[in-house]
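Engineer: just a sequence and a predicted model for now, questions to come.
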Amino acid sequence: MMKYFFAIYITVFLFTANVFSQGKAITHKVEKGETIYQIAQKYKVTPFDIYQLNPDAQSGLKPNSVLLIPNKSGKQILSVPTKTNVQSQSHDVIAKETLYGIEKKYGISDEDLKRANPFLENEGLQIGQTLTIPSKNTPNNTVVDHDKFIYHDVLAKETKYSIAKKYGISIQELEKRNPEVVDNLPIGYRLIIKGMAPKAEKVTEKVLEKVTVKAEPKGEKEKQDLKKALTIVEYISYEVKPKETLYSLSKMFEMTQEELIALNPELIEGVEIGMVLKVPSKVPVSIEDKKEYKLLSEKVIYSNRKRMVLLLPFNMANIESDTINSTFTRLKKDKFLNMTLDFYAGALIAIDSAKTLGYPIDVDIYDSRETKNSSEVASIIQNRNLVNANAIIGPFYQSNAETAAQLLSVNNVPVISPLSKDVGNPYGNLYQTIPTNEVIKGAMFDYMRSNNGNIIAVVDKKKESIVQYIKQYQKEVPFVAFKDNGSLSAESLKSMLVKDKLNYVVMETGNTWMIKTTIAAMLSSMPAYQVQLVILEPNETLDTDEIKYLNLTKLKLMYPSVTSDYVSPEAAIFEKKYRKVNNIFPSDYATRGFDLTFDTMIRLVQNKSFEDTVNSAATKRGENKFEYYKKEDGGYTNKGVFILYYDTDMTIKEAN
């Protein structure tokens, strides 16, 4: 090993000494924020030239480190034609500036600006940044010689495919002109493109899929291939979320900023929250990819014991000190205590199931003695040494769950809030397991859009919260009109239906006559249109005798729900065991107690941390889904929502 090290050291030393002896290198001290491309441009060399003398620089530049830079005479070793003078300038980013605005100001493309400033890919545009502005005419890594040949300096993360596509040539042509890169593509290497200019991308009125046409098709096969490639993309609507920028939107929808603006000219004035954009339907409408639902039980690790704690509000001291009401009477009156006991009963079944499976988990259960405004959570955490726990389920009240999360944040102990819907304060280790009302409604609209449906809204004027929600978050959804007498216009509803699409009619009203009018209009339209009735919130009026259940099944009434309203095989097993132990059917709280506790335990026995399992997989347990996503301001929220519908066989099913 020492001989090997010594040989490498001598080789490097002799190579460096030889470079200096020939007067072909100078030194450069790296300043904070400098990139390899800026340094190469400063000394009129390529990044590959620098990497040849400084191989460690490929892993990143460190401030105050010293680089060897080949001088002008040394650059002749590459034997390439003299390049034109490609000048650049700098630009300091100020408030409210956008990448699009800067690119238009200097007349450069988004691609060229990011090549000159690679940090934009990861960091985005930030106030105070100093940008290198490349020449208007030529990308900063494209070199043109006097004989009109084109050379390309390879940047980090570029591939032969991306480079060939950029210049409108095939990978085979690229490799033929540069046989040195057949097996490898070094960063900074100067490729010979030879006589081909970067292709211009245009946005047509109908947004054609991108196609590189190298020559006129000669045969019938080429004509057919070209015809298939030139397919028209249908559009969907997308609502801009907080903190989204023109840059992030273009990356999400795999479009250039120019293409996005061509479809949505209002973006020239800037990006605003709530904007409804027109985008191609072939791209996802969600910022984050949906997590894959997995069965974690296949990867259980039995070697390390874990500690799980339940903090449940039994408030035993209050029960014992109550001299007026008996325990039985108090149980009849105290709904909160009943909810706690039901949750606890379900959790015990989960703990027993985990024990049967041999999961190496120790479980502690403590009375959190909490009310909405007070608790003993802090003293329990201190006295019971809960900082060493691997996960804590509870407390029930949001404020108390936040207290626990704050006290345990130093050790990043997961605090799992079992029942609260409040958004609350952000703590990185706090997990909200109940989806918020906005998430539930949003899941319904996301589902309808994923099916490329035509969405229209029938909303009673008394449902002000729903009206405001749609206007704020679903702006592109039109409202069906009302007549002068205040009744719903069936003609308006029918006029909004679209053929060859599934028409989702979102109905929110408690008015029986309005419900009947909507249903009648939809039923009469069924011979010519595909229609489905949708509600966003539970509607008691639909359960009355005045509304025919058969009509709801004909229209396949669909709705979002935190829990499933059908019995899965897993839920049936739990229900049977619960009835055997408690002689009654489990309530929703009991079922949730089982699902949440078992899900937490199975995440604890994986070969990764609880947080890592949350980031990598979603799960479905009985009647509940756990699809956690990290919130922008900290902590996790559950977006696991069931989309259910009434089927024509009179059963409730989950929509695919």
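Structural biologist: Arrived safely.
Engineer: C-alpha from now on. contacts and neighbour counts both.
Structural biologist: Will do.
Engineer: now for the helix or strand hosting Asn615, which elements pack on it?
Structural biologist: With secondary structure defined by DSSP states H and E, Asn615 is part of helix 610-616. Secondary-structure packing of helix 610-616 (3 or more CA pairs under 8 Å, 6 or more residues apart in numbering; DSSP states H and E): helix 588-604, strand 628-630.
Engineer: now with 7 Å, please.
Structural biologist: helix 588-604 (3 or more CA pairs under 7 Å, 6 or more residues apart in numbering; DSSP states H and E).
Engineer: how far away from the center of its chain is the helix holding Asn615?
Structural biologist: Distance of helix 610-616 from the chain centroid (CA atoms, centre = their mean, to the nearest Å) equals 15 Å.
Engineer: before we move on, what about stretch 315-328?
Structural biologist: For stretch 315-328 - counting by CA atoms, centre = their mean - the centre lies 48 Å from the chain centre.
Engineer: buried ones in the longest helix belonging to the chain, by neighbour count?
Structural biologist: Counting by DSSP state H, the longest helix found in the chain is helix 335-356. Buried positions in helix 335-356, judged by neighbour count with 16 or more other CA atoms under 10 Å: 337-351, 354.
Engineer: putting a second one here so we can go through both:
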Amino acid sequence: MKQFFIVFLSVFLISFSGQAQENVKHTVAKGETITQIAQKYNVTPLDIYTLNPDARNGVKEETVLLIPSKNKAVKVPNKETKPSQVSVSKEAKTHVVQPKETPYGLSKQYGITLADLEKANPEIKEAGLKIGQTLKIPGSKTVREEAPKELTKKEERKVEKEEKKAEREAKKEAKKEEKVESKTSEVVYEVVPKDTKYSISKRYGISIEELEKTNPSIKTDSLKIGQKLVIKADVSKAEVVQRQETAKESPKQETPNGEYTSYQVKPKETLYSLSRQFGLSQNGLVALNPELEAGVREGMTLKVPKTVSITAANDKNFTDLTKSISKKDRKELVLLLPFNVSKVTNDTTATIQSRLKKDNFLNMTLDFYSGALVAIDSAKTLGLNIDVKIFDSQENKTSSAISSSFVDANLLKADVVVGPFYQTHAEKTAQLLSKNNIPVISPLSKDNSMVYSNLYQTMPTTDNLKGAMFDYLNQKSANLIAIVDPKKGSIKKYISSNHPNVKMADYTVESMKGLLVKDRMNYVIMETENTFMIKNIITALVAAKTTYQVQLVILEPNDKLESDEIAISSLAKLNLLYASVTRENETPEAAIFSKVYKKKNNIFPNQYATRGFDVTFDAMLRLSQEKSFEETIFDNATEQVENKFNYTKNPAGGYSNRGVYILYYDEDLSVKEAR
């Protein structure tokens, strides 16, 4: 199977569609006409009109049009065929009002009448639009229209002139509408709790300078509750009163105690994701930052707690995201895998076989890739609305293909990027995509030196493993004892600094035995690689089991325990307890994955193939929810074939996976998960 991969490595861009893509979406640029757009896509204006009937009345900048693909041109009835009937309908939706929007402009944007918009939202007829207001956009009734006839070049030119004329008229009408709706008023506003100059100026669409100009005293003095301010703004007096009453009646906001720092809002962040990120309710975050009342905007500087309150990993429920799939929006996932095609392009078959025997990194890449392909097939079976693109990251320890130009050409439209493999290159990718807040998932590395808010570490670190073990032990109300080799000073310091409830034994078996207690479970943490000492500790604890409840614990992997000198039966008697990134999965779902993988590759999946499946499939499922990707990170822990994904926000930035298994040796010599 790997030889098959090598032969086709040169084709490293793969497109995957959960559904057939017959049409292309085009966003109209300023000054563009239907004729110009048709020429750009090598279709006729009639093709565009057939899919976009409203376009006959003219198109505006930012209008989204459906363009038929070249291979799927819209069929046009010939002269002898009677015009067919087509149905046009639009579903109801909602719209959040943005600055400078008008009812007239919105009615045009959604292809409805102003009367229909006002009927669905009676409040805008009396009070006008408010920034951040959620409007109901009614769906248009189903109508039946005759399919358009083919246009001659003369008719096309005429339509083009009509488009430009309609666009000019629309702009004039929009300006008239804005003038009719806006009336400059001078009213008195009473300051309420939590008001700031910024929040008041934003609430009424004026600058702080304008507010200070009409109220000179607030230039030097702070605002006082009950203070009267003169407001000059393009709003009605009734609306000012209404806004002030709303401010007075707003519920009391909680304000966290402690020190604060500033945080700049990234693209795609929402009030919900920010509140979860900083451990506050949405009301609490608004209380600290009243300007959020007007909505979250990229680049805003917020006041946030200096110490981030992180939701404990085990507070989340593990969720099966296949039961809440949304196919509404099409997403794009990019895999950056280090095929290093340039190195093997000119190799012979014999050279490729030789390389496969020696190049462990290439073997790991191909295993991960083979698992990712099974994930893509599984996503296709579920009908996920995702495009997957795969690029060669051409990476080694010191270099990669990742650069600004590579990112601009291939990654800026991605919703999530998986890879590269080396942490330094994953960090560089995250840095280049941080302005767009595109999540970058590091699939294999445990190390991290640089912190970026959009970087997701999927491999739990050694500290995560130790933390998960102590979380488990501390729930048991047990007696905790540690016997640590003097050579392992860092572990001894970690335990004494973070877990003072642990009794530290001298590096002797007698000292350890003296700390055992009756009538409680005794967890004995053993950290040494001295084989003689390991055997003595195990012998002493097996003997102690006749009197005490004892279980052996390790915090870090220990190769000496897997040597022939240490009997696995003794470890089983002591139910050796340890933390692990993966587990053996014997569920029916895991069996199906192994069966499908073996059928495709003639071999059972190894750990890298399984991880390729787990990381890719988990990312695709998170992209296919009603929530944003970031919201699934805050809300949902997941479990795939062998790996858990339970992300938490790091105080310094970025996300770590705390999805760790606590496993133990059972007396039947099997490995089981501790509950």
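Structural biologist: Nice, thanks for sending it over. Just so we're clear, the structure is a prediction, and the values are computed from it rather than from any experiment.
Engineer: so the helix holding Asn615 of the first structure matches what in the second structure?
Structural biologist: The aligned range for helix 610-616 of the first structure in the second structure is 629-635, by TM-score structural alignment.
Engineer: ok, average deviation of that stretch from the first structure?
Structural biologist: Comparing stretch 629-635 of the second structure with its match in the first structure after superposition yields a mean distance of 0.9 Å (mean CA distance after the TM-score superposition for the first structure).
Engineer: thinking again about what came up before, and the next helix or strand along the chain from the helix holding Asn615 of the first structure against the second structure, how far off on average?
Structural biologist: As assigned by DSSP H and E, the chain's next helix or strand after helix 610-616 of the first structure is strand 619-621. Its aligned residues in the second structure lie a mean 0.5 Å from strand 619-621 of the first structure after superposition (mean CA distance after the TM-score superposition for the first structure).
Engineer: and strand 619-621 of the first structure, how far from the chain's centre?
Structural biologist: 20 Å.
Engineer: what packs against it?
Structural biologist: By 3+ CA pairs under 7 Å, 6+ apart, strand 619-621 of the first structure packs against strand 624-626.
Engineer: the stretch 301-450 of the first structure: strands as residue ranges?
Structural biologist: With DSSP state E, counting those that start in this stretch as the criterion, the stretch 301-450 of the first structure has strands at 306-312, 361-367, 391-393, 415-417, 430-432.
Engineer: any idea how far the equivalent of Asn373 of the first structure over in the second structure is from Tyr422 of the second structure?
Structural biologist: For Asn373 of the first structure, the equivalent position in the second structure is taken to be Thr398, counting by TM-score structural alignment. Distance of Thr398 of the second structure to Tyr422 of the second structure, computed by CA to CA, to the nearest Å: 9 Å.
Engineer: between those two, which one's more packed in?
Structural biologist: Using other CA atoms under 10 Å, the more surrounded residue of Thr398 of the second structure and Tyr422 is Tyr422, with 21 against 8.
Engineer: per the alignment, that one pairs with which residue of the first structure?
Structural biologist: Looks like Tyr422 of the second structure aligns to Tyr397 there (TM-score structural alignment).
Engineer: its match contacts Ser420, doesn't it?
Structural biologist: Yes: judged on CA atoms under 7 Å, Tyr397 of the first structure makes contact with Ser420 at a distance of 6.4 Å.
Engineer: and the helix or strand where Ser250 of the first structure lies, what's buried?
Structural biologist: Using DSSP H and E, Ser250 of the first structure sits in helix 246-252. In terms of neighbour count (16+ other CA under 10 Å), helix 246-252 of the first structure has its buried residues at 246-247, 249-250.
Engineer: return the member of the residues you listed nearest to Ser495 of the first structure.
Structural biologist: When the buried residues of helix 246-252 of the first structure are ranked by distance to Ser495 of the first structure (CA to CA), Leu249 comes first, at 33.0 Å.
Engineer: give the contact list for that closest one.
Structural biologist: Taking CA atoms under 7 Å, 6 or more residues apart in numbering, we find Leu249 of the first structure in contact with no residue.
Engineer: how far away is it from Met1 of the first structure?
Structural biologist: Counting by CA to CA, the gap from Leu249 of the first structure to Met1 of the first structure is 52 Å.
Engineer: go on, Ser420 of the first structure?
Structural biologist: 61 Å.
Engineer: same check, this time on Ile361 of the first structure
Structural biologist: Counting by CA to CA - Ile361 of the first structure and Met1 of the first structure are separated by 46 Å.
Engineer: the more surrounded of these two?
Structural biologist: Ile361 (20 against 6).
Engineer: quick one: map the more buried one onto the second structure.
Structural biologist: In the second structure, Ile361 of the first structure lands on Ile386 (TM-score structural alignment).
Engineer: with Lys227 of the first structure instead?
Structural biologist: So Lys227 of the first structure corresponds to nothing, using TM-score structural alignment.
Engineer: so Lys227 of the first structure, which of the three states?
Structural biologist: Under DSSP: H, G, I helix; E, B strand; the rest coil, the three-state class of Lys227 of the first structure is helix.
Engineer: and it, how many neighbours?
Structural biologist: Lys227 of the first structure has 10 nearby residues by other CA under 10 Å.
Engineer: have a look at how far, on average, the longest helix of the first structure is from the second structure.
Structural biologist: So helix 335-356 of the first structure averages 0.9 Å relative to the second structure (mean CA distance after the TM-score superposition for the first structure).
Engineer: contacting residues around the counterpart of Glu245 of the second structure in the first structure?
Structural biologist: Counting by TM-score structural alignment, Glu245 of the second structure lines up with Pro55 in the first structure. Pro55 of the first structure makes no contacts at all, as judged by CA under 7 Å, 6+ apart.
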